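In: following is a predicted model, sequence given first.
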Amino acid sequence: MENYKELLKEGFQSVVTSQTFNEDLITKYFSKNYKQVVDGQELDYDGFCEHMKAQKASLKSVEVEFTTIVQENHILFTNHLVHVVTNEDRRATLQVIAEFHLWDDKVQYCSELTHMLSGDPRERDLGTMR
């Protein structure tokens, strides 16, 4: 059994919190068959890339704070906070509860629910923006 916790954290650091879009890094951590369901909206790999591009274009900074990560075989459950600053200097914090499936050292699937803890309602769609 792999320890996927560090791989997931590394992937978030390289892909989600980075200020630049880099598809090579996305393919390092996320499968080309990747599927993601966020608050009922489904994204495939290409949709996830669009999502990352949109976030990079509208956010000045993103910080992810993992409060809990639990692994059972190839499945990880996380409870994490996402702190953002938009290009207009609005701040928001979202709580994310997520289930990740990893195979072959890549994230294959993610199902997550997001809840805005603080911030402008315009940032409510950060988990699904494209």
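Out: Now that the structure is in, tell me what you want to look at. Numbers count the residues shown, from 1 in each chain.
In: only C-alpha atoms for contact and neighbour calcs from this point on.
Out: OK.
In: contacting residues for the most centrally placed residue in the chain?
Out: Central residue of the chain (Cα atoms, centre = their mean): Val16, 5.8 Å from the mean position. The contact partners of Val16, by Cα atoms under 8 Å, 6 or more residues apart in numbering, come to Met52, Val62.
In: please redo it, this time with the cut-off set to 10 Å
Out: Taking Cα atoms under 10 Å, 6 or more residues apart in numbering as the criterion, Val16 is in contact with Lys9, Glu10, Ile26, Met52, Gln55, Lys56, Ser61, Val62, Glu63, Val64, Val82.
In: please enumerate the strands of the protein.
Out: Counting by DSSP state E, the chain has strands at residues 30-38, 41-44, 59-72, 75-86, 91-103, 106-119.
In: and the ones you listed: which comes nearest Met1?
Out: In terms of Cα to Cα, the element of the strands of the chain nearest to Met1 is strand 59-72, at 9.2 Å.
In: try this one next to it:
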Amino acid sequence: MRMLVECHIGHMGRQCAYRKYWNIGTWIEQLHQIGLKTVFYGIDRVVWPSLTCKFKERPFRRKTDMTQLSKAASQDLIKKVLESMLDPNAPVEQLREFFSTNYRQDIDGVTLDFTGFMAHAEDLKKSISAGSTTFEMMIVEGQTVADVHIVDAIKLNGEKIRIKVIAFYTIENGKITRVNELTHLLSGLTEDRNLGSRTSH
């Protein structure tokens, strides 16, 4: 475990403070190799002649490359996703721009991975002639977006479908990695209740 090491070294009557994040075991071993002998007082303090080290319970935190979208960018991402999903003329491969390859979706008791989701999107596009989304609300908090929206779609045979959706999205590094979603068929045939997860693959 990496922790904050704080050292106070006495040399020629002067004190010098030294602070560094380090693997404690490795650090002590290296000091042994240069001839310093340790005397332990408790589990958080090590003393050498003229050298006192205290190990503070402050965990080492690595910097990550994870970038977080702004609120406006997160909202725009969700809108673009649904616009692409409901456009039968937009290629299904376009969705790779918005979703991570480790994507997972839980919808109405059905779980889809990225491959399953892409198959669902392809099936959806083949079953409708047009579709649109009306957002009732959208909230962004950090990497999470929550929304309530209404989907209106027209099937190839002319029948209309209206579905209410409540969804929570997780966005990491600019792409959606997780969605938890519940849907409710407002109008349309009972067989279309699973429109949000159905796949023929």
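Out: Yep, that arrived. Computed from a prediction, not measured in an experiment: that's the story for all the values here.
In: out of the contacts of Val16 of structure 1, which end up buried?
Out: Lys9, Ile26, Met52, Gln55, Lys56, Ser61, Val62, Glu63, Val64, Val82 (16 or more other Cα atoms under 10 Å).
In: adding distance to His74 of structure 1, write the contacts of Val16 of structure 1 out as a markdown table.
Out: Output for these, formatted as a markdown table (distance: Cα to Cα, whole Å):
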| residue | distance to His74 of structure 1 |
| --- | --- |
| Lys9 | 15 |
| Glu10 | 16 |
| Ile26 | 19 |
| Met52 | 24 |
| Gln55 | 28 |
| Lys56 | 29 |
| Ser61 | 30 |
| Val62 | 26 |
| Glu63 | 25 |
| Val64 | 22 |
| Val82 | 23 |
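In: of those residues, closest to Val107 of structure 1?
Out: Val107 of structure 1 lies nearest to Ile26 out of the contacts of Val16 of structure 1, by Cα to Cα, at 9.8 Å.
In: aligned partner of the closest one in structure 2?
Out: If you follow Ile26 of structure 1 across to structure 2 using TM-score structural alignment, you land on Leu95.
In: what does Lys106 of structure 1 give?
Out: By TM-score structural alignment, Lys106 of structure 1 lines up with Lys175.
In: which part of structure 1 lines up with stretch 121-131 of structure 2?
Out: Per TM-score structural alignment, the counterpart of stretch 121-131 of structure 2 in structure 1 is residues 52-62.
In: residues making contact with that stretch?
Out: 13, 15-23, 26, 46-51, 82-93, 126-130.
In: repeat that for stretch 33-46 of structure 1.
Out: With Cα under 10 Å, 6+ apart as the test, stretch 33-46 of structure 1 has contacts from 26-27, 30-32, 47-52, 96-102, 106-115, 125, 127-128.
In: redo that, cut-off 7 Å
Out: Here stretch 33-46 of structure 1 makes contact (Cα atoms under 7 Å, 6 or more residues apart in numbering) with Lys32, Val107, Gln108, Tyr109, Cys110, Ser111, Glu112, Leu113, Thr114, Gly127, Thr128.
In: what sits against the first one?
Out: Meaning Lys32 of structure 1. Taking Cα under 7 Å, 6+ apart, one finds Tyr45 in contact with Lys32 of structure 1.
In: with the second one instead?
Out: Contact analysis of Val107 of structure 1 by Cα under 7 Å, 6+ apart lists Tyr29, Phe30, Ser31, Tyr34, Phe100, His101.
In: got TSV for the residues you listed, with distance to Gly119 of structure 1 and neighbour count too?
Out: Below are these laid out as TSV (distance: Cα to Cα, whole Å; neighbours: other Cα atoms under 10 Å):
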residue	distance to Gly119 of structure 1	neighbour count
Tyr29	29	21
Phe30	29	24
Ser31	32	19
Tyr34	30	20
Phe100	26	19
His101	30	20
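In: and for Thr128 of structure 1, the neighbour number?
Out: The tally of other residues near Thr128 of structure 1 (other Cα atoms under 10 Å) stands at 22.
In: just tell me what it corresponds to in structure 2.
Out: In structure 2, Thr128 of structure 1 lands on Ser197 (TM-score structural alignment).
In: what number of residues lie near the closest residue in space to its match that isn't next to it in sequence?
Out: Excluding its sequence neighbours, the residue lying closest to Ser197 of structure 2 (Cα to Cα, 6 or more residues apart in numbering) is His120, at 6.2 Å. His120 of structure 2 has 22 neighbours, counted by other Cα under 10 Å.
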